[in-house]
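# Provided below are the primary sequence and the corresponding predicted coordinates.
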Amino acid sequence: MTTILFAAGQRAWPVWQAPLRAALVEAGIDADLTLEAAPEDVDVMIYAPGGDTPADFTPFTNCRLVQSLWAGVERIAPNPTLTQPLCRMVDPGLTQGMVEYVVGHVLRAHLGVEAVKSAQRARDWAPVIPPLASERPVAILGLGALGAACGRALVGLGFQVLGWSRTARQIDGITCYHGTAGLRDVLEKAEIVVTLLPATAGTENTLNADTLALLPRGAAIINPGRGSLIDDDALLAALDSGQIGHATLDVFRSEPLPQDHRYWAHPNVTVTPHIAADTRPGTAARVVAENIRRMLTGDPLLNLVDRSAGY
């Protein structure tokens, strides 16, 4: 029997317990799924960082898999005590949620909803006629599983989609760029920018005073990726000057967003409370079970984290 420790917090246990048990049965895995176990008995750890979850992986000497319930692993991967294979969460529900969030807010920016609302408040009959999607360049910064899925969805709606990643990628329908020069090329063209990069030392402040200045005046920013991707002071300055027309922000360096933060009251900022791509137990449990099955049979693990890259 495989001992599986649910180390994602006691508050999450009631939500995850039934879907995980059902997925394990469906995958034919004989398992003891538990909240408590002697560290040396644990074969698999289902993990999310938090106040009541282990921070020291050293005692888990026989653990062969740490499966994160989060897509981002920047709070897990750097842990020097973690020597076990770590897999991040990529599941259909999470991906679909991100696609819906990005498409919805790209369309909101594309259609000029903020200008429409402003005209309505002023009782001003001022038609806002956007260009066709085919005339609107949208940049996706980050072409992993989530970025690629969002880019394909936008291509399906007719947008000009420009994709950027640090290494070269090829995705049908998306004009892909990479490297420092590629980032400049993308930003100089993009009227809407979606940031979906991982949080690493190399991606911190990807959008800063210099890169924001490359964008066409009045461009929109949508960040459902990581708070560290944006220099907050630079973005606020760009919003104040009109260089950036609107920012929709779902992730922040400090969460919950502090009550006195300028983003809350800025007229050209939309704040959403980290909702773009929540992990949904019903679909994610099957991903967890499949990775455990792969571990037991020796098949390649899904979404294995590259420690050197940080994701």
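That came in fine, so what should we check first?
# use CA for all of it now, contacts and neighbours both
Fine.
# Need the three-state assignment for the residue nearest to Glu74 when sequence neighbours are not counted.
Closest residue in space to Glu74, ignoring its immediate chain neighbours: Ala199 at 6.3 Å, by C-alpha to C-alpha, 6 or more residues apart in numbering. Look at Ala199: counting by DSSP: H, G, I helix; E, B strand; the rest coil, its state is coil.
# contacting residues for Ala199?
Gly72, Glu74, Arg226, Ser228, Leu229 (C-alpha atoms under 8 Å, 6 or more residues apart in numbering).
# Put this next to the previous one:
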Amino acid sequence: MTINVLFAATEARWQDYRAPLTEAFREHDLDVSLKTDLPPEEVDYIVYAPNSAVQDFTPFTRCKAVLNLWAGVEGIVGNETLTMPLARMVDPALTRGMVEWVAGHVLRHHLEIDYFLARQQGEWCPRVPPLASERSVTILGLGELGTACGQTLADLGFPVTGWSRSPKRIEGIATVHGDDGLDAALAQAQILVLLLPKTPETENVLDADALARLPRGAAVINPGRGHLIDDEALLAALDAGTVGHATLDVFREEPLPADHPFWSHERVTVTPHIASETRPASASRVIAENIRRGEEGEPLLHLVDRDRGY
């Protein structure tokens, strides 16, 4: 029997995903009709991006699951019309891309590369950075991405502390949780990496009080969500020297407005939301596997907990 899959995303995404999804369905031996326009009552699965025109899920009476193309689900999880299972994207290539970006910028700050780049004027500056074992890294958020980044950094020799809302045990990472754990994690964070989801509980988790708990001169790296940081508090901490440098890949408004102070601040590095992107080929295989599971009565992968918001 043919499985009807609605691709509900932008035209640009359709052009990127049409061929990889078709190939992934073939590899999984799925008989799929993949279209961008199907009668709602005939749709079995929705491959979805939150900026899609589909915002009311009520007409999709036969739909078995909504499969998000993005890792973040804050743009859809609160939709009261979405009553069917919702799966977020956990793409191995997305995880790998995040690991590489985070490791690269942690090493950049650790090796003080910016310091040396600023002194390429014939000035000999024999300033030796500490070893990784002498530079503590804290990661806020121990989901798929935070765990992978933390373990990679631990393998490089950094002492890594990871914070999460609930208790976790992860090989190679010293884990803490709760409010007391957050205070302890911040207090030792010479390099702080933010990889929390966007939820009401994580809004402005890095506010003025949290920034004040960091060791003086700490580096802040945010490839997670722009809403995790109080921008004004961060700028004040940078000006005061409490924070030595901030490398930011995500922002409250994207693209980052041309007149935003982050662009011109000498202690801020801006990257244009490139830390990790879903790759169509590998993401399509994740989607196809979930549809196969749905059709064979197996549990879907990466289901979203509506109460927690991710």
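Looks like it came in fine. What you see is a predicted model, and the numbers here were worked out from it, not measured in a lab.
# Report the TM-score for the pair.
Overlay of the two chains. TM-score (TM-score structural alignment, normalised by the length of structure 2): 0.98; 309 aligned residues with a C-alpha RMSD of 0.8 Å.
# hmm, back to that, highest neighbour count among the contacts of Ala199 of structure 1?
Leu229 (25 neighbours; other C-alpha atoms under 10 Å).
# returning to that earlier point: reformat the contacts of Ala199 of structure 1 into JSON lines and put distance to Glu188 of structure 1 next to each item.
As requested, the contacts of Ala199 of structure 1 are exported to JSON lines (distance: C-alpha to C-alpha, whole Å):
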{"residue": "Gly72", "distance to Glu188 of structure 1": "28"}
{"residue": "Glu74", "distance to Glu188 of structure 1": "29"}
{"residue": "Arg226", "distance to Glu188 of structure 1": "22"}
{"residue": "Ser228", "distance to Glu188 of structure 1": "22"}
{"residue": "Leu229", "distance to Glu188 of structure 1": "18"}
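# Turn those into TSV, including distance to Val99 of structure 1 and secondary structure.
Converted to TSV, those look like this (distance: C-alpha to C-alpha, whole Å; DSSP: H, G, I helix; E, B strand; the rest coil):
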residue	distance to Val99 of structure 1	secondary structure
Gly72	16	coil
Glu74	22	coil
Arg226	16	coil
Ser228	21	helix
Leu229	19	helix
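# Just the closest of the residues you listed to Arg294 of structure 1, please.
Gly72 (21.5 Å; C-alpha to C-alpha).
# show me the contacts for the closest one.
Here Gly72 of structure 1 is in contact with Arg88, Met89, Pro198, Ala199, Tyr311 (C-alpha under 8 Å, 6+ apart).
# next one: Trp264 of structure 1
Thr270, Val271.
# give me the element it is part of.
helix 262-265 (DSSP states H and E).
# try Thr161 of structure 2
Going by DSSP H and E, Thr161 of structure 2 is in strand 160-164.
# now for that strand, which elements pack on it?
Counting contacts by 3 or more C-alpha pairs under 8 Å, 6 or more residues apart in numbering; DSSP states H and E, strand 160-164 of structure 2 packs against strand 137-140, helix 144-155, strand 174-177, helix 178-187.
# so where do the helices sit in the stretch 151-300 of structure 1?
179-189, 209-214, 232-241, 262-265, 281-297 (DSSP state H, counting those that start in this stretch).
# Looking at these, which one is packed in the most?
Among those, the stretch with the highest mean neighbour count (mean count of other C-alpha atoms under 10 Å) is helix 281-297, at a mean of 20.
# Surely Gly75 of structure 2 is in contact with Tyr48?
No. Using C-alpha atoms under 8 Å, Gly75 of structure 2 is not in contact with Tyr48, being 11.0 Å away.
# quick one, which of those two is more surrounded?
Tyr48 (23 against 12).
# quick one: contacts for that one?
Phe7, Ala8, Ala9, Val66, Leu67, Asn68, Leu69.
# measure the counterpart of it in structure 1 to Thr53 of structure 1 for me?
Residue pairing (TM-score structural alignment): Tyr48 of structure 2 is matched to Tyr47 of structure 1. Distance, Tyr47 of structure 1 to Thr53 of structure 1, using C-alpha to C-alpha, to the nearest Å: 8 Å.
# what sits in contact with each of these two?
Joint contacts of Tyr47 of structure 1 and Thr53 (C-alpha under 8 Å, 6+ apart) are Ala7, Ala8.
# So what's the residue count around His105 of structure 1?
Around His105 of structure 1 there are 20 residues (other C-alpha under 10 Å).
# which residues sit in contact with it?
With C-alpha under 8 Å, 6+ apart, His105 of structure 1 has these contacts: Ile222, Thr248.
# where's it, which helix or strand?
helix 92-110.
# average offset between that helix and structure 2?
For helix 92-110 of structure 1, the mean distance to aligned residues of structure 2 following superposition is 0.3 Å (mean C-alpha distance after the TM-score superposition for structure 1).
# ok, then the element right after that helix?
Following helix 92-110 of structure 1 toward the C-terminus (DSSP H and E): helix 113-121.
# Could I get the contacting residues of Lys64 of structure 2?
Counted by C-alpha under 8 Å, 6+ apart, Lys64 of structure 2 has contacts Asp44, Tyr45, Met84, Pro85, Gly294.
# Buried subset of these as a PyMOL selection?
In PyMOL, selecting the buried portion of the contacts of Lys64 of structure 2, with burial taken from 16 or more other C-alpha atoms under 10 Å, looks like this:
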select buried, resi 44+45+84+294
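# Show me which of the contacts of Lys64 of structure 2 is closest to Ala212 of structure 2.
Distances from Ala212 of structure 2 to the contacts of Lys64 of structure 2, taken by C-alpha to C-alpha, are shortest for Pro85, at 40.7 Å.
# Please give the number of neighbouring residues around the nearest residue to the closest one once chain neighbours are set aside.
Closest residue to Pro85 of structure 2 apart from its sequence neighbours, by C-alpha to C-alpha, 6+ apart: Ala65 at 4.8 Å. Using other C-alpha under 10 Å, Ala65 of structure 2 has 22 neighbouring residues.
# Next, the contact list for Ala65 of structure 2, please.
Ala65 of structure 2 touches Asp44, Tyr45, Ile46, Met84, Pro85, Leu86, Ala87, counting by C-alpha under 8 Å, 6+ apart.
# coming back round to it: average offset between the helix holding Trp264 of structure 1 and structure 2?
Helix 262-265 of structure 1 versus its aligned partner: 0.4 Å mean (mean C-alpha distance after the TM-score superposition for structure 1).
# picking that back up, which contacts among the contacts of Ala65 of structure 2 does structure 1 share?
For those, the subset whose aligned partners also touch in structure 1 (both residues aligned by TM-score structural alignment, their matches' C-alpha atoms under 8 Å) is Asp44, Tyr45, Ile46, Met84, Pro85, Leu86, Ala87.
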